[in-house]
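1. the amino acid sequence is not available; the structure is as follows:
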């Protein structure tokens, strides 16, 4: 049971907004034809590569599918972006030996669509992918960690998979990145030390995933009975407005401790 003292109004259907989610998957295959054949066979026809599309016929899902040659900076990026996910030296060693890179791009903006593209990424991992990088978040996972999330999947896992909770700027403002993959506003916390701000982002983020509230400007959020109250306002000046991968078309909430 979530320890909130104020329950924000329950969800209604939000405005329809779409954004792209981009997955990057390095792997080892004999050649381009081997990629398509292996994806089809390992996934028993559930997914198939047709031209520049990855298709899930039964679910009527279509994703842009690009194949690139080996990228010499791939292992370095996984090491940097995999620090919060516990990527191992063994995993990095495998990624260092990749010979192809697959990019999957799909329209998202809801929990279901994020789950579906997560499954599409898993299909490539099962077919020879070595790890997965969420390019619209800046987060990287080893193969087995991503697949483990999807074995006993619950919606709360999407927060761990698609959101980073601890970016900090030169003014010590802490903020999230990647909530747009789920169809939600990102979260910014002012005036708190790093760990407290990260904890607040986590609680507020999970609250949105679990309870699916409708949140309004100038409401208050209190994460526990003994906790401070935080005023919720909309941050107009997003940090990533000029970056098409990280820009959040849904917006950004700002939480600031409310002084009585």
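-> Right, received. Where do you want to start? These numbers were taken from a predicted model, which means no experiment stands behind them. Numbering: from 1, shown residues only.

2. all contacts plus neighbour counts: C-alpha atoms, from now on.
-> Noted.

3. all helices for the stretch 101-250 of the chain, in order.
-> With DSSP state H, counting those that start in this stretch applied, the stretch 101-250 of the chain shows helices at 111-126, 143-151, 157-162, 194-211, listed in chain order.

4. out of the ones you listed, the one nearest residue 169 is which?
-> Nearest to residue 169, of all the helices of the stretch 101-250 of the chain, is helix 194-211, at 10.9 Å by CA to CA.

5. before we move on, the earlier item: which one of the helices of the stretch 101-250 of the chain lies nearest to residue 30?
-> Judging the helices of the stretch 101-250 of the chain by CA to CA, what sits closest to residue 30 is helix 111-126, at 14.7 Å.

6. can you redo the helices of the stretch 101-250 of the chain as CSV with distance to residue 251 and mean neighbour count?
-> As requested, the helices of the stretch 101-250 of the chain are exported to CSV (distance: least, CA to CA, whole Å; neighbours: other CA atoms under 10 Å):
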stretch, distance to residue 251, mean neighbour count
helix 111-126, 17, 21
helix 143-151, 27, 16
helix 157-162, 16, 20
helix 194-211, 14, 18
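
7. hmm, who's touching stretch 65-80?
-> 26, 32, 49, 52-54, 87, 92-93, 95-96, 98-105, 133, 139-141 (CA atoms under 8 Å, 6 or more residues apart in numbering).

8. on that earlier part again, any chance of TSV for the helices of the stretch 101-250 of the chain, columns distance to residue 36?
-> Output for the helices of the stretch 101-250 of the chain, formatted as TSV (distance: least, CA to CA, whole Å):
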stretch	distance to residue 36
helix 111-126	10
helix 143-151	19
helix 157-162	26
helix 194-211	35
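
9. closest one to residue 258 among those?
-> In terms of CA to CA, the element of these nearest to residue 258 is helix 194-211, at 13.9 Å.

10. which residues does that closest one contact?
-> Here helix 194-211 makes contact (CA under 8 Å, 6+ apart) with 2, 10, 155-156, 159, 165-166, 172, 174-176, 187-190, 213, 223.

11. all strands for the stretch 151-260 of the chain, in order.
-> With DSSP state E, counting those that start in this stretch applied, the stretch 151-260 of the chain shows strands at 164-168, 174-177, 186-190, 220-221, 230-234, 252-257, listed in chain order.

12. try this one side by side with the last:
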């Protein structure tokens, strides 16, 4: 898959493909689906939509991606899905992320039961996604970007959907500090679009610890992986 595309999966219990088409027309509140295209009515917003039959491994993927947040009832529903709809759209800006988020909301209203962002491996329940306000940048950020840990560093995943680099911090800091600094740094570059240079420093506030910035290529995911960030990585080193 093209790393410059956003890909989102929505499983559901539709009876057949005709049922999917009719449900989208009836309940998505503004979208139509034909062939492999879902389109917003009275708009030039068009996305690819692929339908996949039941996947017995999907429940494992959602269980992992939900990080223990999904109740057993929802896990059971996902296990019993009949189809999964994969929406594919352009990435690279807040506006593109907002548009595909609204499509996903339409699919949930049309019978979807959960959401998985393939570019970052994060999953959301129906209720959490429906309550998300796509006009709020902070809510888009929290819905699309996640954080993980390797042996050497903590890292973010998902900023490529906004057309921006991800970031890392060495594991010499605590998980709490890493999450605090990474989330604030990434939200800063998302909302302010600053011009940053190697060797400059960042701190959340004047009283907080300073971190030295170093920009590198994304070298912990292969280029053909959806997690790969073609916009690079900011490494934050504690001073």
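-> That came through, no problem. Since the model is a prediction, treat every value here as computed from it, not as a measurement.

13. can you put the strands of the stretch 151-260 of structure 1 in a markdown table and add distance to residue 82 of structure 1 and mean neighbour count?
-> A markdown table is the format used below for the strands of the stretch 151-260 of structure 1 (distance: least, CA to CA, whole Å; neighbours: other CA under 10 Å):
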| stretch | distance to residue 82 of structure 1 | mean neighbour count |
| --- | --- | --- |
| strand 164-168 | 11 | 19 |
| strand 174-177 | 15 | 24 |
| strand 186-190 | 20 | 25 |
| strand 220-221 | 31 | 22 |
| strand 230-234 | 30 | 19 |
| strand 252-257 | 24 | 22 |
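
14. how about these in JSON lines, adding distance to residue 80 of structure 1?
-> Below are these laid out as JSON lines (distance: least, CA to CA, whole Å):
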{"stretch": "strand 164-168", "distance to residue 80 of structure 1": "13"}
{"stretch": "strand 174-177", "distance to residue 80 of structure 1": "16"}
{"stretch": "strand 186-190", "distance to residue 80 of structure 1": "22"}
{"stretch": "strand 220-221", "distance to residue 80 of structure 1": "33"}
{"stretch": "strand 230-234", "distance to residue 80 of structure 1": "30"}
{"stretch": "strand 252-257", "distance to residue 80 of structure 1": "25"}
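
15. quick check: closest non-adjacent residue to the spatially most central residue of structure 2.
-> Nearest residue to the geometric centre of structure 2 (CA atoms, centre = their mean): residue 144, 2.8 Å. Once flanking residues are discounted, residue 144 of structure 2 sits nearest to residue 158: 5.9 Å by CA to CA, 6 or more residues apart in numbering.

16. same check, this time on residue 32 of structure 1
-> Excluding the flanking residues, the one nearest residue 32 of structure 1 by CA to CA, 6+ apart is residue 67, at 7.7 Å.

17. in what helix or strand does that neighbour lie?
-> Using DSSP states H and E, residue 67 of structure 1 maps to strand 61-69.

18. ok, average deviation of that strand from structure 2?
-> Strand 61-69 of structure 1: mean distance to aligned residues in structure 2 after superposition is 0.9 Å, counting by mean CA distance after the TM-score superposition for structure 1.

19. pull out the buried positions in that strand.
-> For strand 61-69 of structure 1, a neighbour-count test (16 or more other CA atoms under 10 Å) marks 61-65, 67 as buried.

20. just checking, residue 19 of structure 1 touches residue 109?
-> Yes: between residue 19 of structure 1 and residue 109 there is a contact under CA atoms under 8 Å: 5.9 Å.

21. list the residues that contact both of those two?
-> Both residue 19 of structure 1 and residue 109 are in contact with 180-181, where contact means CA under 8 Å, 6+ apart.

22. what's the closest non-adjacent residue to the corresponding residue of structure 1 for residue 89 of structure 2?
-> Per TM-score structural alignment, the equivalent position to residue 89 of structure 2 in structure 1 is residue 106. Nearest residue to residue 106 of structure 1, sequence neighbours excluded (CA to CA, 6+ apart): residue 63, at 5.0 Å.

23. aligned partner of the residue nearest to residue 144 of structure 2 in structure 1?
-> Per TM-score structural alignment, residue 158 of structure 2 is aligned with residue 178.

24. ok, its match - contacts?
-> Residue 178 of structure 1 makes contact with 136-138, 162-164, 186, 246, 248 under the criterion CA under 8 Å, 6+ apart.

25. looking at those residues, which is nearest residue 234 of structure 1?
-> For the contacts of residue 178 of structure 1, the nearest to residue 234 of structure 1 is residue 186 (10.0 Å; CA to CA).

26. from residue 128 of structure 1, how far off is the equivalent of residue 58 of structure 2 over in structure 1?
-> Aligned by TM-score structural alignment, residue 58 of structure 2 pairs with residue 74 of structure 1. Distance from residue 74 of structure 1 to residue 128 of structure 1, counting by CA to CA, to the nearest Å: 16 Å.

27. could you do residue 86 of structure 1 as well?
-> 21 Å.

28. trace residue 44 of structure 2 over to structure 1, please.
-> Mapped onto structure 1 by TM-score structural alignment, residue 44 of structure 2 lines up with residue 60.

29. er, residue 10 of structure 2 I mean
-> Match for residue 10 of structure 2 (TM-score structural alignment): residue 25.

30. for the strand or helix carrying that match, the distance to its chain's centre please.
-> Residue 25 of structure 1 is part of strand 19-27 when elements are defined by DSSP H and E. Centroid separation between strand 19-27 of structure 1 and its chain, computed with CA atoms, centre = their mean, to the nearest Å, is 10 Å.

31. who are the packing partners of the following helix or strand past it?
-> Moving toward the C-terminus from strand 19-27 of structure 1, the first helix or strand encountered (DSSP H and E) is helix 32-42. Packing partners of helix 32-42 of structure 1 (3 or more CA pairs under 8 Å, 6 or more residues apart in numbering; DSSP states H and E): strand 48-50, helix 111-126.

32. where in structure 2 does the first one fall?
-> With the alignment judged by TM-score structural alignment, the segment of structure 2 matched to strand 48-50 of structure 1 spans residues 32-34.
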